[in-house]
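J.: Mind looking at a prediction? Sequence and model below.
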Amino acid sequence: MGPGHLNPARLPPGTRIGRWRVLERRGWGTYGAVYRAIHAAGHSAPVALKVALHPGDERFTREAELLSRVRHRSVPRLVDHGNWQQAAGATHPYLAMEWIEGVSLSEWGRVRRPTSRQVLNVLASLASALEATHAAGGVHRDVKEYNVLVRATDEQVFLIDFGSGHYVGAAPLTPPPFPPGTPPYRSPEAWRSARHPTRESTSAYAPGPADDVFALGVTAYRLVTGEYPLGMAQMDDAFHDWKLPSPAVQPPCAVNVRCCAELSELVSQMLAVQPETRGSPQELAEALTRAATQAGPEADLPLVAQEDFQSSDAGADASPAVAQAPQWTRWSWFTVAGAMGSALALGAMWMLRADSEETEQAHATRSEVVKDGGTVAVGDSALTAPGPLRRAPSAWSTIAVDLPPRPIPGQTRTDASGRCPSKTQIPINGGCWVKLDVGLKDCDPDWNYIIYKGACYGPTFPSARPSTSGPSEPPF
């Protein structure tokens, strides 16, 4: 890289971004990197500084606008936003948000072993946060357990990663059929719209409040049972199409007998095939709060038995959990792949892999789970190891990752007909990419590698004369 040019994915400590000074990087994805930073004058608490990897990325403007509209105790506060201009001339948007020291909801569930009553209270807070988002004219579009942080000091939950969000009046940034999001959390109506688009429709499906509610239901189901809703496995393997009439999702209490009836009923309601029967976030928040208050003593039973918790914590060789108890060790390779930045690969691998492959790949090692810190977040990865809550590891990550919206600087571009100059290259959003002989867990977004259709791809660049000044840096 030339003088005056810094790689926004690898900013050294001390780098000045607007009013903020970088301390350390905590996560990265295809669109941005998150740093822990402090005010340059040293008189404020740390912030989560999110810096765009691509100059002029409009997603950051949209995310800043949406965050500025939402005021809720379970949504991180937007502190600052602006544009950082490098000496070389490139201008990168950035956001500074309230720093949350905690763990993902997934890791909290594994370590905390919450009761049904505790989960009811957590879901009530998240539903209330969604209600505030929708009241501001926005939708989150990527609700899942990896986009929820539980603060270590008081176990307050926070809905994070509004980078996939949208609000009334915002220009669309993603081509059809889908906006950014994580496939296993998409609503039945979203899948049906892609399979059976109307002739009049030329735009991507627009998720609304009901889609956020459905995603919250999937999140809750995963937290309670450790599994995806079984009804989702009934989708057509070829077209990801919900069959109608849709099979009923097995109630959480049938999968995990420790789940109380009130929690099971409300989670099942959020997963209703018909969006109008799911209830609004406000209605759900009130119902969840009421259930947490009125549920009987069975709601105070931990959702994971002590013996199952111990066996799952022992590692990949531990004996499986007893029947009808959530198997917290059932990790699949798409979890690792998602941490490396691909919602597309995550969804395809989840829906198309055979059960035998899932079984073979289920027991990812502890080191592989630690690598992504439990934050799959459409490509988010906070590189900190999970552990007991008293150790307060940081899992802050707010990067919405999808395929690059445009070619990266210097990349080979497609011609007017959308084709690449070589048959070995494939076109993706105007840029040319080549399939790499690299495992998904080694598909490093820090080198601008992406996961596409279950494989790792790297950008191609026009041929250049050999350099005489030594080896070049990895492509970015």
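T.: Looks like it came in fine.
J.: Going by C-alpha atoms from here, please, whenever you check contacts or count neighbours.
T.: Fine.
J.: surely Tyr94 meets Leu78?
T.: No - checked against Cα atoms under 8 Å, the pair Tyr94 and Leu78 is beyond contact range at 11.3 Å.
J.: More neighbours: which of the two?
T.: More neighbours surround Tyr94 than the other of Tyr94 and Leu78, with 25 against 22 (other Cα atoms under 10 Å).
J.: Presented hereafter is structure B, for comparison with structure A:
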Amino acid sequence: MTDELTPDSLRVGSLVGPWRVEGYTGRGSYGVVFRARRAGHPASPPVALKLALIPYDPRFVREAELLSRVHHPSVPQLFDRGWWTSDAGVVHPYLVMEWIRGVPMYEWARTYNPTAREVLQVTAQLAWALEVLHRADGLHRDVRGDNILVEPEGRAVLVDFGSGTWKGAPPITESLMPPNTREYRSPEALIFQWEHLRQRGTRYEAQPADDLYALGVSVYRLVTGVYPPPGADPEAKKDPLRGPLPSRLLPQALNGRVGLELARVIERLMAEGPEARGRALEVAEAAESAAEHVGPKADVPLFDPEPQEVEAEAIPVRVASVSGSEPPAVGVAEVPVRAHAKTAEHSWDGRRVLLTTSLILTVVYLWWIAPSSREAAPEVAQAEEPDTGVAPPEAGTTGLGDGGVAARVATQEPPISGEVIALEMPKQPLPGQRRAPCRGRGEVEIIGGCWAPWTTLTPPCGDEAYEWNRACFWPLYERTRVPTSDKPQ
């Protein structure tokens, strides 16, 4: 064990230049992201501090240069850049950017269930960001859902410019393809990759049309839940056994609520020929116009509620308790009763029957075992507030680092007292709880652990769920034994 500080082990209170770390947010392949604030200025706004894992990483220099050239509400504002020296004397670059209060785009779709109009508005914002970037002779080269954050108010922000470049920028690697994700590559990029696979010194020169195609894949996956087949499969031309490339289904064929207007924008972004995609400016204007003129059907949520286990409302029941030689006293406690429902909107009738039956059985049983206390005055059971000795952590953000996945959380509200049993969010993952990154559908990362939101239950959350940011969550546990180290994973 060593107490040497590295980018992976910075603690709350550590200084990186003039910035003081307030909390860990996420980790990617090349960097770690922290929530920070200017040291000595506790009232200053929070910032996202991205620290390189690799000493002297040139990607950070390139990202800082690219961000300094682009100014748009859908691009994080760059505040500072510098160098941090570890205890071992190794120098790591860092960036300080605007704090984004959003979640990754696919998680936003699962959590907020947007309408077609809202998706059109998000698409327009991102297309405008790409237009400003392309006008500055820059390219993002890794547009995908994990690199798009959407705030609760609907503002979409394109993040992680570490794979980006600009006209005339010196190359960092000698790889054939840019460091991006294969599912989002354009047909022309896939064809080039296949034709030059064994040629040394050849590089694919990405174009603005590649960014637009990747945006189209991102929106297609958002509204359908699946990736489209690749835009090209040149190997099939040489190998008849492979068969033809599967046809891409229209988005409205997979989700009837997409509508023609949104489908046209997606299909334009994913056109086979780069010239058919046009400029980002044209896509942005088309999406804006569609969002403004589309009919009321575009205001219906895109997805049906998923089947899930819900926590029924807590109900007061008579509870017998024994104290010394006194007769059993009967108090009132909030007892949550679990119910299963097909969907949230159709579950109330069945849940009401189950709650009523459980209430009657519980009251009859307790009345039977405590005959001497039937006339006792009711008392209210009140949860004791656990004393953790530390203040709850501040709000977090998501993935300003490369691939880091962490959901934004806000400062916890004080525990509710009275007739409520409430569990306070722990300061670190629970023993056996799954650690970040949280990759399951609907999972949320809070304080380094994986949690599932109780979407049909609002605070007070009872004695089985934990309250956080005015919502209820329960922990997700590993199926096998996990390490007990508190080091971010």
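T.: All right, it came through fine. Worth saying up front: this structure is predicted, and the values here are computed from it rather than measured.
J.: Would you mind reporting the TM-score between them?
T.: Superposed pair, TM-score by TM-score structural alignment, normalised by the length of the first structure: 0.64. Supporting alignment: 350 aligned residues with a Cα RMSD of 4.1 Å.
J.: is it true that Ser128 of the first structure lies in a helix?
T.: Yes - assigned with DSSP: H, G, I helix; E, B strand; the rest coil, Ser128 of the first structure falls within a helix.
J.: element containing the closest residue to it other than its chain neighbours, please.
T.: Of all residues not flanking Ser128 of the first structure in the chain, Ala285 sits nearest, at 5.6 Å (Cα to Cα, 6 or more residues apart in numbering). Element membership for Ala285 of the first structure, per DSSP states H and E: helix 281-294.
J.: Show me what counts as buried in whichever helix or strand comes after that helix.
T.: Next along the chain after helix 281-294 of the first structure, taking DSSP H and E as the criterion, comes helix 306-313. For helix 306-313 of the first structure, the neighbour count (16 or more other Cα atoms under 10 Å) marks Asp308, Phe309, Ser311, Ser312 as buried.
J.: quick one, what contacts Ala64 of the first structure?
T.: By Cα atoms under 8 Å, 6 or more residues apart in numbering, the residues touching Ala64 of the first structure are Leu78, His81, Leu95.
J.: I'd like to know how far it sits from Gly42 of the first structure.
T.: Distance of Ala64 of the first structure to Gly42 of the first structure, given as Cα to Cα, to the nearest Å: 24 Å.
J.: Give me the contact list for stretch 69-78 of the first structure.
T.: With Cα under 8 Å, 6+ apart as the criterion, stretch 69-78 of the first structure contacts 64, 67-68, 95-100, 125-126, 129, 132-133, 136, 156-160.
J.: Could you pick out the buried ones from these?
T.: The buried subset of the contacts of stretch 69-78 of the first structure - by 16+ other Cα under 10 Å - is 64, 67, 95-100, 125-126, 129, 132-133, 136, 157-160.
J.: Take the contacts of Ala64 of the first structure and keep only those in helices.
T.: Among those, no member falls in helices (DSSP state H).
J.: In TSV: those residues, plus distance to Val376 of the first structure.
T.: Converted to TSV, the contacts of Ala64 of the first structure look like this (distance: Cα to Cα, whole Å):
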residue	distance to Val376 of the first structure
Leu78	22
His81	25
Leu95	21
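J.: Over in the second structure, see which of these survive.
T.: Retained in the second structure (both residues aligned by TM-score structural alignment, their matches' Cα atoms under 8 Å) from the contacts of Ala64 of the first structure: Leu78, His81, Leu95.
J.: What lines up with the first one in the second structure?
T.: So the one you mean is Leu78 of the first structure. Alignment note (TM-score structural alignment): Leu78 of the first structure maps to Leu78 of the second structure.
J.: rewinding a little: relative to the second structure, what is the average displacement of the helix holding Ala285 of the first structure?
T.: Once the two models are superposed, helix 281-294 of the first structure sits on average 0.5 Å from its counterpart in the second structure (mean Cα distance after the TM-score superposition for the first structure).
J.: Quick one: map Ala329 of the second structure onto the first structure.
T.: Checking TM-score structural alignment: Ala329 of the second structure goes with nothing.
J.: How many residues are close by Ala329 of the second structure?
T.: 20.
J.: How about the one 4 residues further on?
T.: Neighbour count of Ala333 of the second structure, defined by other Cα under 10 Å: 21.
J.: Does it lie in a helix or a strand, and which?
T.: Going by DSSP H and E, Ala333 of the second structure is in strand 329-335.
J.: The residue nearest to Ser128 of the first structure: neighbour count?
T.: The tally of other residues near Ala285 of the first structure (other Cα under 10 Å) stands at 24.
J.: which stretches of the stretch 101-250 of the second structure form helices?
T.: Taking DSSP state H, counting those that start in this stretch as the test, the helices found in the stretch 101-250 of the second structure are 105-112, 116-135, 187-195, 208-224, 235-238.
J.: now those helices in JSON lines, with distance to Gly89 of the second structure?
T.: Listed next are those as JSON lines, based on distance: least, Cα to Cα, whole Å:
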{"stretch": "helix 105-112", "distance to Gly89 of the second structure": "38"}
{"stretch": "helix 116-135", "distance to Gly89 of the second structure": "36"}
{"stretch": "helix 187-195", "distance to Gly89 of the second structure": "41"}
{"stretch": "helix 208-224", "distance to Gly89 of the second structure": "39"}
{"stretch": "helix 235-238", "distance to Gly89 of the second structure": "49"}
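J.: wait, which of those is closest to Pro251 of the second structure?
T.: helix 208-224 (6.3 Å; Cα to Cα).
J.: Quick check: that closest one compared with the first structure, mean distance?
T.: For helix 208-224 of the second structure, the mean deviation from the first structure after alignment is 0.5 Å (mean Cα distance after the TM-score superposition for the first structure).
J.: Can you tell me which helices and strands that helix packs against?
T.: Contacts defined by 3 or more Cα pairs under 8 Å, 6 or more residues apart in numbering; DSSP states H and E place helix 208-224 of the second structure against helix 105-112, helix 116-135, helix 251-254, helix 259-269, helix 274-277.
J.: Dump these into TSV; add distance to Ile369 of the second structure as well.
T.: As requested, these are exported to TSV (distance: least, Cα to Cα, whole Å):
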stretch	distance to Ile369 of the second structure
helix 105-112	45
helix 116-135	57
helix 251-254	57
helix 259-269	61
helix 274-277	75
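J.: between the ones you listed, which one is nearest to Gly17 of the second structure?
T.: helix 116-135 (28.7 Å).
J.: And the closest one, how far out from the chain middle?
T.: 19 Å (Cα atoms, centre = their mean, to the nearest Å).
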